[in-house]
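The sequence and its predicted three-dimensional model are supplied below.
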Amino acid sequence: MRTIAAAAAAALTLLLLPGPAAARVVPSRLTLSAGDHRLDLLCSGVPGGGHPQAARACAELAAADGDPDRLPHGNGICPMVYQPVTARADGLWDGRVVRWTREFANSCTLHQATGTLFAF
């Protein structure tokens, strides 16, 4: 009888301890801008924040550990038209500060280098 009571007490204690489900959500929210366009990308919890492909952009960023320089590059061909566009990503990824700025020859080269992150 004592063993059953001890086992029940141990099980109850485990249920009351904070586990992965009760873990603190670490913020992952970036403000993205490219040319005249600007929006927020929220990746903590349900992806959103105004990005038209938020879930995919968040998944790509997660695979790149939040570093836009490590995003998968496209294989397409871009025109050799010089229309520079500056892209920025500022905010927090997994609790770390992100301050990223790059200039691209045109919007095509931007999208080739950053996947869906700046596809808005």
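On my side now, so go ahead.

use CA for all of it now, contacts and neighbours both
Noted.

chain center to the longest helix that the chain contains, what's the gap?
Ranked by residue count under DSSP state H, the longest helix found in the chain is helix 2-16. Its chain's average C-alpha position is 40 Å from that of helix 2-16, according to CA atoms, centre = their mean, to the nearest Å.

next helix or strand past it?
strand 29-34 (DSSP states H and E).

packing partners for that following strand?
The helices and strands touching strand 29-34, judged by 3 or more CA pairs under 8 Å, 6 or more residues apart in numbering; DSSP states H and E, are strand 37-42, strand 85-93.

With distance to Thr109 and mean neighbour count added, can I get these in TSV?
TSV is the format used below for the helices and strands packed on strand 29-34 (distance: least, CA to CA, whole Å; neighbours: other CA atoms under 10 Å):
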stretch	distance to Thr109	mean neighbour count
strand 37-42	16	18
strand 85-93	9	19
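
Against that first model, consider the following:
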Amino acid sequence: MRFKQLSVKALGTATAIAAGCLMSVGSGVAHADSVEADSIYAPSALVLTVGRGTDSATAAVQRAVVLECAPRPRGTHPAAGRACGQLASVGGRFEQLVRTEGSTGAMCTRIWDPVVVTAEGVWKGQRVDWQHTFANPCTMKDTGSSVFAF
């Protein structure tokens, strides 16, 4: 019985300490910058990933970046301006980017070492949830697209 009483006291003390910490920090909730409702730009923010595997459900993600294109290119993507430009040139249709496979003229082997790329988020106000599997890293690079070059 004594053990249960000590546990309840310890729990009460821990709760009081946690509440005090939250009150001293402020609300304790991080808020992302949002596009105002009266903004002239539709939101465009994407999370792009590259992983090993045949589909996004089973792939081991190797790299991920954030790409925002409105009101200006930014995010953690190393070539945000170029990637936003390429997406704009195809109207945000990612499948158009992968149809240019072979555009760099690279000589890729036929080894099956699948790489899956994904794009999730919003493009000009429209929800995006897209994935594509390349036969290997060389065929992915052979598209010439800078969107997944990170």
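It's in. Keep in mind the model is a prediction, meaning the values are calculated, not measured.

TM-score of the superposed pair?
Here the superposed chains carry a TM-score of 0.74, computed using TM-score structural alignment, normalised by the length of structure 1; 99 aligned residues with a CA RMSD of 1.7 Å.

before we move on, the earlier item: closest one to Asp69 of structure 1 among the helices and strands packed on strand 29-34 of structure 1?
Closest of those to Asp69 of structure 1 is strand 85-93, at 10.9 Å (criterion: CA to CA).

Apart from its chain neighbours, what residue comes closest to the residue nearest to the spatial centre of structure 2?
Geometric centre of structure 2, nearest residue: Val47, 1.8 Å, by CA atoms, centre = their mean. Spatial nearest neighbour of Val47 of structure 2, excluding adjacent residues (CA to CA, 6 or more residues apart in numbering): Val66 at 4.6 Å.

In structure 1, what residue corresponds to that neighbour?
In structure 1, Val66 of structure 2 lines up with Asp40, judged by TM-score structural alignment.

check contacts around Leu110 of structure 1.
Val85, Ala87, Phe104, Phe118 (CA atoms under 8 Å, 6 or more residues apart in numbering).

what do we get in structure 2 for it?
Aligned partner of Leu110 of structure 1 by TM-score structural alignment: Met140.

same thing with Leu16 of structure 1?
Leu16 of structure 1 maps onto nothing in structure 2, by TM-score structural alignment.

Just give me the neighbour total for Leu16 of structure 1.
When neighbours are defined as other CA atoms under 10 Å, Leu16 of structure 1 has 8 of them.

swap in Gly35 of structure 1?
With other CA under 10 Å as criterion, Gly35 of structure 1 counts 13.

Might one say that it is in contact with Thr86?
Yes. If you go by CA atoms under 8 Å, Gly35 of structure 1 and Thr86 touch, sitting 5.9 Å apart.

what do those two both touch?
Shared contacts of Gly35 of structure 1 and Thr86 (CA under 8 Å, 6+ apart): none.

any idea how far the match of Val66 of structure 2 lies from Gln53 of structure 1?
Going from Asp40 of structure 1 to Gln53 of structure 1 by CA to CA, to the nearest Å gives 12 Å.

just checking, His111 of structure 1 touches Ala105?
No. Between His111 of structure 1 and Ala105 there is no contact, the gap being 10.9 Å when judged by CA under 8 Å.

So which of these two has more stuff around it?
His111 (19 against 16).

which ones are touching the more buried one?
Counting by CA under 8 Å, 6+ apart, His111 of structure 1 has contacts Gly74, Phe118, Ala119.
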